[in-house]
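Take a look and give me a structure for this.
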Amino acid sequence: MTLDVTPSDVDEDGIRVVRLRRHVPVASVISFPAWGTARRLSILLSTTGATVVSTHTRFFPMSYVGLRAARLAGIPVIHTEHGAGFVRTPSRVIQLASRLVDLSVGRTVLRRAAAVLAVSAPVAEFVSALARRESVIFPNALRMEDWPAFADDAPPTGIAFIGRLVGGKGWEEFVDVAATLLTEPEFDGLQVHMLGDGPDRENLRTRIRSRGIDGSIHLYGHADTAVIRSVLHGSVLVNPSRLAEGFQITLLEAAASGAQIVSFPVPSVAPIRADGGPVREVRELSLQPLIDGVRDALRRPLPAMPRPVLEAHWAWASRAREYLAIVSRLHGGDTMQTPGAPTRPEDVTGRE
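Predicted coordinates:
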């Protein structure tokens, strides 16, 4: 159940997807359901025989609505948290408003859920700080059938940015990296790809023109998995995000595509690098070290993550089994509310 411009109730790949009409959209990120949605959803949950409700990200209105609907229907909620801190944005108004939401609605969602899953260790730490409760570390994963093994291991010939065009995501730094490298004879034929859309779209075009590289950057807007996979293979993914990222699936997609990765410090860097992902972390959050990291990745690519490791640790097939084990634990009467350090999925499932 989600919100959209046009309401619908359809079957997608065997999954019933209910889209409710959204109201009062804010910055193309948050919107609100109609008044009374929680009660109507509780009736739907009861009549369909639902046994667990899953919500995502503590400050989205539908997380709170889902929590209320589930409680009215007497159904446990598993909440998955994706944020590693309070919202970071250049807008002080949005910062203040989002923090107020976190300290009220967000904290309520985290405290009242039967279980909280955190997509990374920093997210689990944030959950503990905000709600004073434990969580299970439950990282993102990939549908391996969408990310087949690549046939060659050719050196990268391009750079890529994938993400929403919003302040703090790093699109400005990416354009500046591209503008610098394109002036160097060594990278004269460099392919530059930008995938994503958002409210800063026109600001992006203006910056590209001001750097004199409007004929050298491919702008894709929103892109499907096939396009993302094609662009990443043979590229360096540049990730200059300064946001409170939880676990950026893009870095995992890059590893699955054989791409090199150059990133500012974000939670997904450490576990992907620990599993052999070709990641360079730029700890100094400034332009020149980022350029140096990208240049080094183009010249001296690191070995790709071994395919057996990718399939063993980062496939939804295994992650889904972990999720079902958590559901079974809840139905067995475990409230998973005991304060303490965050646990890992294997602590719940017994997987080594």
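
Every contact and neighbour count from this point should use C-alpha atoms.
Will do.

What helices and strands are in contact with the helix or strand where I43 lies?
Using DSSP states H and E, I43 maps to helix 37-48. Where contact means 3 or more C-alpha pairs under 8 Å, 6 or more residues apart in numbering; DSSP states H and E, helix 37-48 is packed against helix 61-73.

Taking their axis directions, the helix it packs on and helix 37-48 sit at what angle?
Here helix 61-73 runs at an angle of 50 degrees relative to helix 37-48 (axes from the mean of the first three to the mean of the last three C-alpha atoms, to 10 degrees).

in the helix holding I43, what's buried?
Residues of helix 37-48 classed as buried by neighbour count (16 or more other C-alpha atoms under 10 Å): 37-39, 41-42, 45-46.

And the next helix or strand after it, what does it pack against?
Sequence order places strand 53-56 as the next helix or strand after helix 37-48, per DSSP H and E. Under the contact definition 3+ C-alpha pairs under 8 Å, 6+ apart, strand 53-56 sits against helix 61-73, strand 77-81.

so which of the ones you listed is the most packed in?
Greatest average neighbour count among the helices and strands packed on strand 53-56 goes to strand 77-81 (a mean of 25), per mean count of other C-alpha atoms under 10 Å.

now the other sequence, so there's something to compare against:
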Amino acid sequence: MNETVPGSVTIVTQTRVQPGSEEAFAAWQEETSLFIARLPGFLGQTVMRPSPPAQVDWVILQRFVSSAAAIGWLNSPERLARITGAQPMLVGRDDIHIVPDGSSGVLPSPVSAVISTRIKPGQEPAYRDWELRMASAQSRAKGFQGYRFEPPIPGVQDDWLSILRFDSEANLQTWLDSPERQALLAEAEPFTQEFHARVARSGFDQWFVSPEKGQSALPAWKQNMIVLLLLYPVVYLFGIAVMNPLLLGWAGLALPIALFIANVASICALNYLVPWTSQRFSWWLNPAPPSRGKELLGVAIHVAIYAALIAAFTLLR
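Okay, the predicted model is just below:
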């Protein structure tokens, strides 16, 4: 999903699934992924599962070499037939937008808000002036990382699209709920026909191998298991080899300072260890085709290593 292609675009789809239909929708999405991977002009796809409470929607990012290729997929009989089959599993309408790719990317960041706004006819100049004030205000918000603003695409999407990028869910939510933003939203009511925002988040994506073309995004719980697999021994060994004898003993540092240094060292180590380890577990992180047996085997291996580490470190005491 990171390759740069001049003129490429991303279809951003956000959809909400009926409770109890999650597995059926996941299977439907997997079939759709396999189909779309064969299309001409398709570059790659990322599927982000819900991560409540912040993100309750499925977020699907599909990259194409051009707007024409993306629109061709959106209007294709094959897609329309698949969407019709999925309707009983969904709640409400999907949010679908085409966003030109740029240096700042589309999604994901640590957390993003995708905001759709439909403007009353003839009110576009007023909306643009208002959007400039909103952009200025949100750029001063704590944790703000970036902003994309896209106008409607005639015949494809009627809404104006804003994508806000923040460093954490807490900072994003603080801005979304802030009195300053609420006051600006009230100013927009006279020229706004419809408005809503949806949140999308990601986990440790920068540490893991990007999914292959047509594959879904790496499941967050698998990423977490690998991070735990490496974080536990790194923290323990750094503690007994460096923090206790050197930072606390020889240097006489206070515990909070020593712990901070230990955390910095651990994160730096994970930047190298997690990508290397994820390569070795690629057969489990995102198997193609999906395999229940591989999934259970990977979990069993992780649990066995966890137990072995606990036993080994207990003997070292």
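
Can you give me the TM-score here?
Remark: TM-score between the superposed chains equals 0.26 [TM-score structural alignment, normalised by the length of structure 2]; 145 aligned residues with a C-alpha RMSD of 6.8 Å.

What residues sit buried inside stretch 262-277 of structure 2?
Applying 16+ other C-alpha under 10 Å to stretch 262-277 of structure 2 flags 262-263, 266, 270, 273-275, 277 as buried.

now the residues you listed as JSON lines including distance to V99 of structure 2 and secondary structure?
Below are the buried residues of stretch 262-277 of structure 2 laid out as JSON lines (distance: C-alpha to C-alpha, whole Å; DSSP: H, G, I helix; E, B strand; the rest coil):
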{"residue": "A262", "distance to V99 of structure 2": "41", "secondary structure": "helix"}
{"residue": "N263", "distance to V99 of structure 2": "38", "secondary structure": "helix"}
{"residue": "S266", "distance to V99 of structure 2": "37", "secondary structure": "helix"}
{"residue": "L270", "distance to V99 of structure 2": "33", "secondary structure": "helix"}
{"residue": "L273", "distance to V99 of structure 2": "34", "secondary structure": "helix"}
{"residue": "V274", "distance to V99 of structure 2": "31", "secondary structure": "helix"}
{"residue": "P275", "distance to V99 of structure 2": "29", "secondary structure": "helix"}
{"residue": "T277", "distance to V99 of structure 2": "33", "secondary structure": "helix"}
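
can you list those in JSON lines and add distance to L161 of structure 2?
Formatted as JSON lines, these follow (distance: C-alpha to C-alpha, whole Å):
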{"residue": "A262", "distance to L161 of structure 2": "42"}
{"residue": "N263", "distance to L161 of structure 2": "38"}
{"residue": "S266", "distance to L161 of structure 2": "39"}
{"residue": "L270", "distance to L161 of structure 2": "36"}
{"residue": "L273", "distance to L161 of structure 2": "38"}
{"residue": "V274", "distance to L161 of structure 2": "35"}
{"residue": "P275", "distance to L161 of structure 2": "34"}
{"residue": "T277", "distance to L161 of structure 2": "38"}
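
which one among the residues you listed gets closest to R148 of structure 2?
R148 of structure 2 has its nearest neighbour among the buried residues of stretch 262-277 of structure 2 in P275, at 29.3 Å by C-alpha to C-alpha.

just checking, E169 of structure 2 touches V111?
Yes: counting by C-alpha atoms under 8 Å, V111 is a contact partner of E169 of structure 2 at 6.0 Å.

Helices along structure 1, start to end?
37-48, 61-73, 92-101, 107-112, 121-131, 171-182, 201-210, 225-232, 249-257, 269-274, 287-299, 307-313, 316-331, 345-349 (DSSP state H).

Report the buried residues of the shortest one.
Going back to what we said before, that points to helix 345-349 of structure 1. So, applying 16+ other C-alpha under 10 Å, buried residues of helix 345-349 of structure 1: P345.

Quick check: nearest residue in space to I11 of structure 2, chain neighbours excluded?
I98 (4.5 Å; C-alpha to C-alpha, 6 or more residues apart in numbering).

shared neighbours of E169 and V111 of structure 2, anything?
R201 (C-alpha atoms under 8 Å, 6 or more residues apart in numbering).

What is the burial count for R319 of structure 1?
Applying other C-alpha atoms under 10 Å, we find 19 other residues in the vicinity of R319 of structure 1.

quick revisit: could you dump the helices and strands packed on strand 53-56 of structure 1 into a markdown table with distance to A297 of structure 1 added?
Shown next, in a markdown table, are these (distance: least, C-alpha to C-alpha, whole Å):
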| stretch | distance to A297 of structure 1 |
| --- | --- |
| helix 61-73 | 40 |
| strand 77-81 | 32 |
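
Nearest to S136 of structure 2 among the buried residues of stretch 262-277 of structure 2?
Nearest member of the buried residues of stretch 262-277 of structure 2 to S136 of structure 2, counting by C-alpha to C-alpha, is N263, at 35.0 Å.

which residues touch the helix holding I43 of structure 1?
Applying C-alpha under 8 Å, 6+ apart, the contact partners of helix 37-48 of structure 1 are 65-66, 68-70, 72-73.

what helix or strand is A137 of structure 2 on?
Short version, using DSSP H and E: A137 of structure 2 is in helix 124-138.

Which strands or helices does that helix pack on?
For helix 124-138 of structure 2, the packing partners by 3+ C-alpha pairs under 8 Å, 6+ apart come out as helix 179-188.

All set now, cheers.
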